[in-house]
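Participant: how would this look folded up:
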Amino acid sequence: MRVTQSMLSNNMLRNLSNSYSNLGKYMDQLSTGKKVNRPSDDPVVAMKGMNYRSQVVNVEQFERNIGEVHNWMDNSDAALDKATQALQRLRELAVKGSNGTYEEGQRESIAKEIDQLKDHLADIGNTKVNNKYIFNGTKTTGTIDADGNTLKPVEVDDEGIITSVSDSTDPVLIEVSSGVKLQANVNATNVFSKQLFEDIEAFSQALKDDDQAGLEDVLSNLDIHIDNTVNERADLGARMNRLELVENRVIEQQITATKMMSENEDANMEEVIMNLTSQESVHRAALSSGSRVIQPTLLDFLR
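Facilitator: You can find the predicted model right below:
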């Protein structure tokens, strides 16, 4: 086969172009830290990288969801703790008020404290976190009546009378892991029920009327409400324990997913630097030999 000057020049230019391409590839890997910067570099690695990235994104979203559930549960637990303290204080007042030695003025003072505790429980029932009612089921922004007014979980009129209590028992379910949803709220109807406030109002009225039989009934009813609150808080505590287990599992999944993604697409920097240095040497040799190939021309022989 006859080898011409044109063939030598074209081969040299093609080899130089390939050398530049390899240099560019290694420079991209060195500057980005990734061994794949476009799907054409390695379609298999790119496809796996998309799956690993999706897995990492999902795990990160689960972590944000877990934080939201923690926020709901921690605030619910704190509110139930305050509600339990208020109910315990009401029980103390019931025991004190059932003592027949108290005079009318003293019973009036106890009744005033009871009214304040009732309002305090109503405020706890209307607890808002991030502008959401945490004791109103899935109706976290409140319900709207016919007049367009927002109805709170516990409605109190201007005279301090409880007019309505939300009966929303819909659980607020938040996905904390793949296919795993946890209830973030508590069943408020077991704590802030209409019956609770009616019993407290009856308690106050029994003191004002010096109704000993009514006071005894209130005492037994308060025990029931305290038990309901404690049971609801215990159920919340069980879910909080499970949430911690799920959180630990999700953290481990994030570590594993991030490691797999890194092993799949991160470049070995030592290897990249060695390849780049070697390619630079090859490129310099190609340029040196190429300069000798294209140097002789007809003019060189006419001198």
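Participant: C-alpha only now, for contacts and for neighbours.
Facilitator: OK.
Participant: Next SSE downstream of the helix or strand where residue 280 lies?
Facilitator: Assigning secondary structure by DSSP states H and E places residue 280 in helix 269-293. Going down the chain from helix 269-293, the next helix or strand is helix 298-302, by DSSP H and E.
Participant: before we move on, the earlier item: residues of the helix holding residue 280 that come out buried?
Facilitator: Of all the residues in helix 269-293, those buried under the rule 16 or more other C-alpha atoms under 10 Å are 269, 272, 275-276, 279-280, 283, 286-287, 290.
Participant: for comparison, sequence B:
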Amino acid sequence: MRITNASMVRSHLYDTQNNLTNMSKINQQISTGKVINTVSDDPHKAIKIMNINNEIKYTEKYNYNIDETVGWMNTTDGALDNVGNLLGEIKETILKVGNGTYSQNEMKSLNEDMNEKIKQLADTLNSTHGGKYLFGGSSVDDAPITVIENPDGTVKLEFSKDKNGQTIPNTDDLKADISSGINIDYNISVGEILNIKDGNGNTVNLLDEINNLSTLMNDIANGDEQTAAKAKETLLNDTKGKIDTLFDHVVNERTSLGVRVSTAEKIKELNDEDILNIQDVLSKTQDTDVVEKFIELKSAEMIYQASIQVGAKLIQPTILDYIR
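Facilitator: Predicted coordinates:
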């Protein structure tokens, strides 16, 4: 095979360019701290790195969901704590009614106090978190409870309705993904709080009992002797028991909520451990061994310099170099 000077020069220039490219690649790996900077560097490793980064991103998203849901549940727990305190105060007021030493004026004062507590209860059930109503089920943009103040001085609470007359609050669950294949129900609706099962499995709407409080108290404070006596008997023998039942139910809901918070926080701990492990794998796959690459860079520089020197000897002068 005939080898010409021109073919030798072309081959030399090609090899020199490869040496320069290799030196540039190693320099980039040192500068970026990454072994793989483009897919063409190593397609198999590049795909692996992309998959690892996606896994980290998804796990971080799960942790974001956990932070959001735990914040929601903690706000809900605080609201339920207020509900429990109000129910305790309502029960104290009921017990005061049973004290025969209270005068009629004092009974009127207790009636007004009861109405205020019922309004406070409504405000608490309309609590928000981040501008969203906590107890509206999936209807988070509308207050679930409406307060109606009647001309006779009684106060009534109702489930809110939309423009079509449909009840707004529902018992739908709000769910969030907190890990791969795991989601959590993080809300409690006003329906779950006020609609409970009795011993026979029948649903009892305790919102009616709360409304009865205002009616009974008004009858006791402003009604005739017979009406007041009958209202007092109902309040002490029946309604007080329903308020106790509601209080116990709120405590149970708080316990359930606490379990969910604990579960979410434990899963976040596991997610954090997963992220650390995944990042360790990513580091071993992607990070540059600076000492090793620095040695490779020096070797590549020597090879490139040697190729330059060889080229100087390879490209011989021709007669044209001597023409003046």
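Participant: Just the element for the aligned residue in structure 1 for residue 213 of structure 2, please.
Facilitator: Aligning on TM-score structural alignment places residue 213 of structure 2 opposite residue 200 in structure 1. Using DSSP H and E, residue 200 of structure 1 maps to helix 194-209.
Participant: Where does residue 169 of structure 1 sit: helix, strand or coil?
Facilitator: coil (DSSP: H, G, I helix; E, B strand; the rest coil).
Participant: Quick one: neighbours of the closest residue to residue 149 of structure 2 other than its chain neighbours, just the number.
Facilitator: Distance criterion C-alpha to C-alpha, 6 or more residues apart in numbering; nearest residue to residue 149 of structure 2, sequence neighbours excluded, is residue 155 at 4.7 Å. Neighbourhood size, residue 155 of structure 2 [other C-alpha atoms under 10 Å]: 23.
Participant: Which residues are in contact with residue 155 of structure 2?
Facilitator: 115, 118-119, 147-149, 211, 214-215 (C-alpha atoms under 8 Å, 6 or more residues apart in numbering).
Participant: What distance do you get for the residue nearest in space to the middle of structure 2 to residue 265 of structure 2?
Facilitator: Centroid-nearest residue in structure 2, with C-alpha atoms, centre = their mean: residue 68, separated by 2.3 Å. As for residue 68 of structure 2, its distance to residue 265 of structure 2 is 11 Å (criterion: C-alpha to C-alpha, to the nearest Å).
Participant: Kindly report the same for residue 123 of structure 2.
Facilitator: With C-alpha to C-alpha as the criterion, residue 123 of structure 2 and residue 265 of structure 2 are 29 Å apart.
Participant: contacting residues for the match of residue 213 of structure 2?
Facilitator: Neighbours of residue 200 of structure 1 in contact, by C-alpha under 8 Å, 6+ apart: 114-115, 118, 218.
Participant: Any chance of a markdown table for the residues you listed, columns secondary structure and neighbour count?
Facilitator: Output for the contacts of residue 200 of structure 1, formatted as a markdown table (DSSP: H, G, I helix; E, B strand; the rest coil; neighbours: other C-alpha atoms under 10 Å):
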| residue | secondary structure | neighbour count |
| --- | --- | --- |
| 114 | helix | 22 |
| 115 | helix | 17 |
| 118 | helix | 25 |
| 218 | helix | 24 |
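Participant: Residue 13 of structure 1: which of these is nearest?
Facilitator: Proximity of the contacts of residue 200 of structure 1 to residue 13 of structure 1 (C-alpha to C-alpha) peaks at residue 118, which lies at 90.1 Å.
Participant: surely that closest one meets residue 197?
Facilitator: Yes - the criterion here is C-alpha atoms under 8 Å, and residue 118 of structure 1 meets it with residue 197 at 6.9 Å.
Participant: Do a quick rundown of the strands in structure 2.
Facilitator: 128-129, 132-133, 145-149, 155-159, 175-179, 182-185, 195-197, 203-205 (DSSP state E).
Participant: For the first one, which outside residues touch it?
Facilitator: Pointing back at strand 128-129 of structure 2 there. 72, 75, 134.
Participant: Quick check: buried residues in stretch 242-260 of structure 1?
Facilitator: Buried-residue list, stretch 242-260 of structure 1, by 16+ other C-alpha under 10 Å: 243, 246-247, 250, 253-254, 257-258, 260.
Participant: got JSON lines for these, with distance to residue 17 of structure 1 too?
Facilitator: JSON lines is the format used below for the buried residues of stretch 242-260 of structure 1 (distance: C-alpha to C-alpha, whole Å):
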{"residue": "243", "distance to residue 17 of structure 1": "58"}
{"residue": "246", "distance to residue 17 of structure 1": "54"}
{"residue": "247", "distance to residue 17 of structure 1": "53"}
{"residue": "250", "distance to residue 17 of structure 1": "48"}
{"residue": "253", "distance to residue 17 of structure 1": "44"}
{"residue": "254", "distance to residue 17 of structure 1": "42"}
{"residue": "257", "distance to residue 17 of structure 1": "38"}
{"residue": "258", "distance to residue 17 of structure 1": "36"}
{"residue": "260", "distance to residue 17 of structure 1": "35"}
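Participant: what do we get in structure 1 for residue 265 of structure 2?
Facilitator: Checking TM-score structural alignment: residue 265 of structure 2 goes with residue 244.
Participant: Aligned against structure 2, show me the partner of residue 253 of structure 1.
Facilitator: Here residue 253 of structure 1 is matched to residue 274 in structure 2, going by TM-score structural alignment.
Participant: Quick check: the gap between its match and residue 179 of structure 2.
Facilitator: Distance, residue 274 of structure 2 to residue 179 of structure 2, using C-alpha to C-alpha: 11 Å.
Participant: Also residue 77 of structure 2?
Facilitator: Distance from residue 77 of structure 2 to residue 179 of structure 2, by C-alpha to C-alpha: 23 Å.
Participant: ok, now residue 234 of structure 2?
Facilitator: For residue 234 of structure 2, the distance to residue 179 of structure 2 - C-alpha to C-alpha - is 51 Å.
Participant: Show me which of those two is the more surrounded one.
Facilitator: Just comparing residue 234 of structure 2 and residue 179: by other C-alpha under 10 Å the higher neighbour count belongs to residue 179, 21 against 15.
Participant: what sits up against stretch 207-216 of structure 1?
Facilitator: 94, 97-98, 100, 104, 107-108, 110-111, 202-203, 206.
Participant: Those residues, buried ones only, as a PyMOL selection?
Facilitator: PyMOL command restricting the contacts of stretch 207-216 of structure 1 to the buried ones, with burial defined by 16+ other C-alpha under 10 Å:
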select buried, resi 94+97+98+107+108+110+111+202+203+206
